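Student: quick one, structure for this:
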Amino acid sequence: MAEPVALTALALDAALGWPRALYRRVGHPVGLFARIIAGCEARWNRAEYGFARRRALGALALGLLLFGTSGAGLAVQTLLLARFGAWGWITVAILVWPALAQRSLFDHVRAVGERIDAGDLPGARAAVGMIVGRDTAALGEAGVARAAIESLAESFCDGVAAPLFWLLIFGLPGVWAYKAANTADSLIGHREDRWRAFGWAAARTDDLANWIPARLSGLLLCIVGGGWRIMWRDARNHASPNAGWPEAAMAGALGLRLAGPVAYDGVMHDKPWIGDGASDAGGGDIDRALAVYLRACLLLWLIAGGAAWLR
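Tutor: Sure, this is the predicted structure:
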C-alpha cells in the first residue's frame, strides 16, 4: 500500500507544492506541531528547574507529540483503508502530500538564483534568509549561493528522502511521526543554554531518524552527480552526524567548497570546509545544484515505482 501512496503523494507535491492559497486558509500541519512544542516549552522549560528535570520534561513533551501523531496517523490510515478500499489509499496519499517538500524546496532555492542572476543581492539575501538559519545581511553573492546550495542538499534529506523513507516503512503514521520529530529538533534541538536540556531528546531522536536517510541521500546525489570521493572524505566535517553526507555529496558533484566559516546571531563560527575547488559560487552553480537535485528526486520516484511493481 505504501508504494502507490508514495508515488501519488510525490506527484501531488511535484505538481502543486503546498499552494499559498491553501496555506493562507489552513496553514500547514507542522504549524500544529510547533504550537504543541511551544506550549510544552513554556510550561516545562523553566530556568528554576535543574538540567536533569528539564531534559526529562523535554523527552516527555517529545514522547507525547510522537505518540499522538503516530497514533492519529495509524487510526486514520486503518479507517480509510478498511472502509474505502482504493479510494482510501488515495486519501492517505493526499494526507501524506504536505509532508513532502520537493516543489517548495526547488522553488525557494531557484528564487535565490533568480535574484542573483538579476544582480539583486539584497533580494537574494532576503530569499536565502527564508530557508537558512545563519546571518545573511553581510553575505556576498558567493556566500548567498553557497548557503542556498547547502540548504538544498541538507533539505533533500529532511524534506524529501527521509519522509519518503519512513512512509515506505511505516505508512502514514511513520511519515508524520518523522515530521513531528524533525520539527521539534528545528525548534528546540539546539545547543544554547536555553535549549540544551529541554531539546536534548528532540535532537537525539532527529539524529536517529535521519541516520539512514542522510546516507541514502548522499548515495543518491552521488549516483546522479558524482562526488563519491568528497562525500566519503568530508561527510564528517559537518557538526551534524547526518547533514554532512548530502552536503559533501553535493559539493563533490559541483566541484565546489561548501560550509566553512559562518555567522549565527552575530557570532562567527569557524566551521571546516566541505569539498575542493572554488568557494565563489554564483547563480549558475545554483542552477547546476538544482539539476542534480531534480535527478535525485527522479531516482526516488523510480525507487518508489520499482517497489510498487515488485509488490
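Student: from here on, just use CA atoms for contacts and neighbour counts.
Tutor: Fine.
Student: now do the helix or strand hosting Phe84: distance to the chain's middle.
Tutor: Taking DSSP states H and E as the criterion, Phe84 maps to helix 51-96. Relative to its chain's centre, helix 51-96 lies at 19 Å (Cα atoms, centre = their mean, to the nearest Å).
Student: so what does it touch, helix or strand wise?
Tutor: helix 2-16, helix 29-44, helix 162-188, helix 200-225 (3 or more Cα pairs under 8 Å, 6 or more residues apart in numbering; DSSP states H and E).
Student: can you do 10 Å?
Tutor: Packed against helix 51-96 by the contact rule (3 or more Cα pairs under 10 Å, 6 or more residues apart in numbering; DSSP states H and E) you find helix 2-16, helix 29-44, helix 162-188, helix 193-196, helix 200-225.
Student: among those, which is nearest Ala148?
Tutor: Across the helices and strands packed on helix 51-96, Ala148 has its closest neighbour in helix 200-225 (16.2 Å, Cα to Cα).
Student: please generate a structure for the following sequence too, so the two can be compared:
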Amino acid sequence: MEHPLGVFIIPALAVILDAWLGDPAAWPHPVRLIGKGLDLYESAARKIDINLRLAGWLAVLLFAWAAWFIVTKLTAIPYLGPLLAVYFAYAGLALGCLLRDARKVVERLDAGDLPGARTALSMLVSRETAGLDAPAIRRSLAETVSENLNDGFTAPLFYLALFGPGGMWAYKTVSTMDSMWGYRTDRYVALGQGGARTDDLLAWLPARLTALFLFVAARRLGLKSTTARARFRADARKMESPNAGWPMAAAAWLMEGRMGGPTIYFGKVKDKPVLGPEGTSWDRAKLHRLFRLVRGTGTLAACALIPLLGLVRLAL
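Tutor: Alright, predicted model coming up:
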C-alpha cells in the first residue's frame, strides 16, 4: 500500500502549483521531449515505408509504456523521488497556463490590437487565426478554453489521482500523440488513428465528469442551468469527437454563447456543429465569466477527484 503522502498531497500540490505558476516558458517540459520523440518516430516510420496505421498503434504502446516506466522509476529514487513526483504531477496540468494565455488574448482585444490577439490565439489553437475578426476570436477562445478544461486538466488529474505520476504521463503521452497526429488529413489519417482512438477511450469518463463539474460550479456562481441541462447533451453528440462536445456544449449553454460554425484548418473550411443557443455571441464580460466558471470547475474537480480516486488507488 502506498503512503498517503504520495496519494493525496502530491496531486494537491500539483494543482496549487499549476494555479500559481502555470507553465513558465523557460522551464523544461516533458511534453516538448515527447513531441520531439514523436517527430523522430514519424520521420523514421515514413522513411522505412512501414504501414502507417500499424506504426501509429505501435507508437501508442511504445511511448505510453516508456513514459510510465521512466516517470515511475524516477519518482522512486530515494529522497529525490518525491520532489520529482511533485514536478511531474504539476507539469502534467495546464489549467493555470490556459487561463493566463486566454486572458492575454482578451487584453489584446481590449487594447484594439487585433493582430496581436490573433497571434496570441494562435498559440492556443490549431485552427488558422490570420483572418479572424474580434467576434470570431472570442468564439474561438471560448471553444478552446472549455474543451481544454478536460484535455489539459480534468483528464490528466483523473489519471494522476488514480495511478500516480506514471499513469498521468502515460495518458499525457497519448493525448500529445492525438494533438500532433490526430487529424483526418491525408498526412495523418492513418498514422494518427491509434493515438486518436486511445485518447477517445481514455478521455471518455473525464469529459463527462468535466460537464458535471461545470454544472455544479455554475450553481455556485449563480448561473441558470435549467435549459442548459436539458439541451447540452444533444449538442455534445453533434461533435466528431465523442468527448470534446461535453465540456464545450455545457459551457456554451451555461454561458449562453454560441460555439461552432465555419472554421479553417490547414487551409480548408470545416463546418463545425453549432453548440449553444442560436443568435448568441461572446463579449468581454461573458468571456471573463467563463474563465471564472472554468477556474471554479477545476477547483471543484480537484476537491472531488483527489480524495475519491486516492482512496480507490490505496485500495488497489
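Student: still on that earlier bit, got CSV for the helices and strands packed on helix 51-96 of structure 1, with mean neighbour count and distance to Thr91 of structure 1 too?
Tutor: CSV is the format used below for those (neighbours: other Cα atoms under 10 Å; distance: least, Cα to Cα, whole Å):
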stretch, mean neighbour count, distance to Thr91 of structure 1
helix 2-16, 21, 9
helix 29-44, 15, 16
helix 162-188, 23, 11
helix 193-196, 15, 38
helix 200-225, 22, 25
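Student: circling back: in the helix or strand following the helix holding Phe84 of structure 1, what's buried?
Tutor: Counting by DSSP H and E, the next helix or strand C-terminal to helix 51-96 of structure 1 is helix 102-117. Under the neighbour-count criterion of 16 or more other Cα atoms under 10 Å, helix 102-117 of structure 1 has 102-106, 108-116 buried.
Student: how big is the angle separating helix 102-117 of structure 1 from helix 2-16?
Tutor: Angle, helix 102-117 of structure 1 to helix 2-16, by axes from the mean of the first three to the mean of the last three Cα atoms, to 10 degrees: 30 degrees.
Student: nearest to Ile286 of structure 1, of the buried residues of helix 102-117 of structure 1?
Tutor: Gly113 (5.9 Å).
Student: what does stretch 185-193 of structure 2 correspond to over in structure 1?
Tutor: Counting by TM-score structural alignment, stretch 185-193 of structure 2 pairs with residues 192-200 of structure 1.
Student: so how far does that stretch reach from one end to the other?
Tutor: Chord length of stretch 192-200 of structure 1, first to last residue, is 11 Å (Cα to Cα, to the nearest Å).
Student: got a list of contacts for it?
Tutor: 40-41, 44-47, 50-62, 184-191, 203, 205 (Cα atoms under 10 Å, 6 or more residues apart in numbering).
Student: now do the contacts for Gly252 of structure 1.
Tutor: 221-222, 225-232, 234, 246, 258, 274-277.
Student: out of those residues, which are buried?
Tutor: Buried among the contacts of Gly252 of structure 1 by 16+ other Cα under 10 Å: 221-222, 225-228, 230-231, 234, 246, 258, 274-276.
Student: hang on, Lys272 of structure 2 is in a strand, isn't it?
Tutor: Yes - Lys272 of structure 2 forms part of a strand when assessed by DSSP: H, G, I helix; E, B strand; the rest coil.
Student: is it true that it touches Ala236?
Tutor: No - at 11.9 Å, Lys272 of structure 2 does not count as touching Ala236 under the criterion of Cα atoms under 10 Å.
Student: looking at these two, which one has more neighbours?
Tutor: Ala236 (23 against 15; other Cα atoms under 10 Å).
Student: ok, the aligned residue in structure 1 for Pro115 of structure 2 - contacts?
Tutor: Pro115 of structure 2 maps onto Pro122 of structure 1 when the alignment is built from TM-score structural alignment. Neighbouring residues of Pro122 of structure 1 by Cα under 10 Å, 6+ apart: 115-116, 128, 136-141.
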